[in-house]
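Chemist: give me coordinates for this.
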Amino acid sequence: MPCIFPSAGMGNRMICVTSLGAKKGFSVLISKALIDLNMLEAGAQCFPLKLYEKNSLADASIKTNDMQDELVANPQSSSSTKSNTQYTAKDGITDAGLVHFQIAYSTEILTKEDVFYYIYGLLHSEDYKKRYADNLSKELPRIPCVKKASDFWIFSKAGRDLAELHLNYETVNCYPVKLDTGNKKLNELGDKDYYVEKMRFANKEDKSVVVYNNHITIKEIPLEAYEYVVNGKPALEWVMERQAVTTHKESGIVNDANLWAIETMNDAAYPLKLFQRVITVSLETMKIINALPRLDIATNLITNPIKDSTLV
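Modeler: Here you go, the predicted model:
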């Protein structure tokens, strides 16, 4: 990770996919910070937008005419794009990778960022995941070119839009669910009224209602929000599981989401608002995914020097 996030303030983005042997199906996420590599089943494989090298090493290793056989660069190669006093930032997408797509869409002006977000959009395609389900369980994703340039741009824009949603999930608008607060009005609730131990469904057969705690029940949750699945589970159910109070059996260590809400986020209602925001993210994500075009792959393109466009 030092070549991806070398120090605080060095911004980057990376596409994270499930590793080999995952049994819950293929998943993809994007991150702008260091992650727990075990956040995805079988471990996460990460592919960055940028790679950083210390300048003392970068000067000796940069090759201006680098034409690797990979789509995404390794830390020791790829052309330089930007530097500061300590680090040189290089593109994660190789020169060869960009050329591959430029050949496919010769009338278009493409950048490496366009390709990066095309990959993120493509990996969300239900058609792609269904068609290559067997391969995705055994090897890293292969990134084909779609036939039409117009489809390339749809996938690339979708990837950008999905990235903004997924990276900024904490700042999107809260979905306007109905909050049943009993005898109190919402503006009368104090910090202690937002304390959550474990969210649960009021009825296992009806996921439109979630009991947040003894004071708050969340109603009118759109069922479509549960269609956005990450790592084998709806994103909303991950929020329900993680925004809770749990005790590690062996160590006795207590993990209390309420402490994070108050001490870090300065908002006792953070778990509730996060749930509402993830509803928004889930609905918008599925809207983008469902609007993606059918996967129509170009089969007559020269794949060298990309080695069949493998994402490594």
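Chemist: all contacts plus neighbour counts: C-alpha atoms, from now on.
Modeler: Noted.
Chemist: buried residues in stretch 214-226, which are they?
Modeler: 215-219, 221, 225-226 (16 or more other C-alpha atoms under 10 Å).
Chemist: quick check: end-to-end length of it?
Modeler: One end of stretch 214-226 sits 24 Å from the other (C-alpha to C-alpha, to the nearest Å).
Chemist: now swap in stretch 31-46 and tell me
Modeler: 9 Å.
Chemist: burial measure for residue 94, as a count.
Modeler: Residues near residue 94, counting by other C-alpha atoms under 10 Å, number 24.
Chemist: and it, how far from residue 154?
Modeler: Relative to residue 154, residue 94 is positioned 22 Å away (C-alpha to C-alpha).
Chemist: another one to check against the first:
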Amino acid sequence: MVSGRGAGRFAVLATDVVADLNTFVPTHVFARYRYEVPNTKDALFDGVEREIRQVDNITDEALAEFQGIYSDTSLTKDDLFAYIYGVLHHPGYTEQYGDNLTKEYPRIPWLKNYRELMEIGEKLLDLHIGYETVEPYPVAEEFTLMPPEDERERYRATIMGHPNKGSGARGKADWDRTRIQVNGYLTLTGVPERASEWILGPRPALELFLQRMRPSIDKKSGIKNDPNEFSEDPKYVVELTKRVIRVCVETSDLLGSYQ
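Modeler: Here you go, the predicted structure:
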């Protein structure tokens, strides 16, 4: 997914599930594959099970150009996809073309250090797609006051944000990004500051995640959104937060490793 025309700042993110087109406002999706069913008249009603066909969205012509540019016939379409993801995250690319990227589709240059870009792109893809399965970052759980005996209530996510250290310059809040307040009892401490260095659109990716983890009720529909109910595990949100912290830290490290 990439942010579309009119977005304040360019953003890019990979997912292996159906994308929310409101992730970035607006959002464009460039899928690795698409899936088609035979276009047979009345196929929906004839009771015959149709085979879904996977179609590669990277053409043979694009792969041939990629291989030709670098004189390397061992390169695959997955390599090209990883290369593109690596380029789209390159700090030099996003800084130099930031204004263009908010107005038009990204254009991908052929860069000399293509192997490095492929490797970084592949690592970023693995991190961003597999964020739910990475090893949790070893932050500490600090309980204050008298937490409830019930484990589900003790770990229930309600606040999900950085605490305010006090008024900073011009009276603005001075957020302590080394701490995440889960609720009135639990705070995660020892969060590396570089976890907030990965910017996804207008804000740090970690902040966007924390915002999504706060229970809310849609004003128009009245539909309740409570991440605490996404799993039977009472610590689901807390453990997922630790995993996302690792993803943010390692992404920041990778973004700093480009030549």
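Chemist: now the strands: where do they sit in the stretch 151-259 of structure 2?
Modeler: With strands called from DSSP state E, counting those that start in this stretch, the stretch 151-259 of structure 2 shows them at 164-167, 173-175, 179-181, 186-189, 199-200, 203-204, 216-217, 224-225.
Chemist: counterpart of the fourth one in structure 1, which residues?
Modeler: If I follow you right, that is strand 186-189 of structure 2. Alignment note (TM-score structural alignment): strand 186-189 of structure 2 is matched to residues 216-219 of structure 1.
Chemist: buried sites along stretch 29-45 of structure 2?
Modeler: Going by neighbour count (16+ other C-alpha under 10 Å), the buried part of stretch 29-45 of structure 2 is 29, 31.
Chemist: do stretch 89-103 of structure 2 as well
Modeler: Buried residues in stretch 89-103 of structure 2 (16+ other C-alpha under 10 Å): 89-90, 94, 98, 101-102.
Chemist: now stretch 104-121 of structure 1
Modeler: 104-105, 112-121.
Chemist: nearest to residue 142 of structure 1 among these?
Modeler: residue 119 (9.7 Å; C-alpha to C-alpha).
Chemist: that closest one maps to what in structure 2?
Modeler: Per TM-score structural alignment, residue 119 of structure 1 is aligned with residue 84.
Chemist: what does residue 166 of structure 1 give?
Modeler: Using TM-score structural alignment, the partner of residue 166 of structure 1 in structure 2 is residue 128.
Chemist: any idea how far residue 224 of structure 1 lies from residue 258 of structure 1?
Modeler: In terms of C-alpha to C-alpha, residue 224 of structure 1 sits 28 Å off from residue 258 of structure 1.
Chemist: what range does the stretch of helix or strand residue 63 of structure 2 belongs to cover in structure 1?
Modeler: Using DSSP states H and E, residue 63 of structure 2 falls within helix 60-70. The aligned range for helix 60-70 of structure 2 in structure 1 is 95-105, by TM-score structural alignment.
Chemist: can you check stretch 205-214 of structure 2 too?
Modeler: Counting by TM-score structural alignment, stretch 205-214 of structure 2 pairs with residues 235-244 of structure 1.
Chemist: residues of that stretch that come out buried?
Modeler: Using 16+ other C-alpha under 10 Å as the test for burial, stretch 235-244 of structure 1 gives 235-240, 243-244.
Chemist: from those residues, which ones fall inside helices?
Modeler: Counting by DSSP state H, these place 235-240 in helices.
Chemist: returning to that earlier point: determine which two of the buried residues of stretch 89-103 of structure 2 are furthest apart.
Modeler: For these, the farthest-apart pair by C-alpha to C-alpha is 90 and 102; their separation is 15.9 Å.
Chemist: now the buried residues of stretch 235-244 of structure 1 in CSV, with distance to residue 274 of structure 1?
Modeler: Putting the buried residues of stretch 235-244 of structure 1 into CSV (distance: C-alpha to C-alpha, whole Å) gives the following:
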residue, distance to residue 274 of structure 1
235, 11
236, 9
237, 12
238, 11
239, 8
240, 10
243, 9
244, 12
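Chemist: out of the strands of the stretch 151-259 of structure 2, nearest to residue 137 of structure 2?
Modeler: strand 186-189 (10.8 Å).
Chemist: give me the residues contacting that closest one.
Modeler: The contact list for strand 186-189 of structure 2, computed with C-alpha atoms under 8 Å, 6 or more residues apart in numbering, reads 139-144, 147, 154-155, 178-182.
Chemist: I appreciate the help and will end here.
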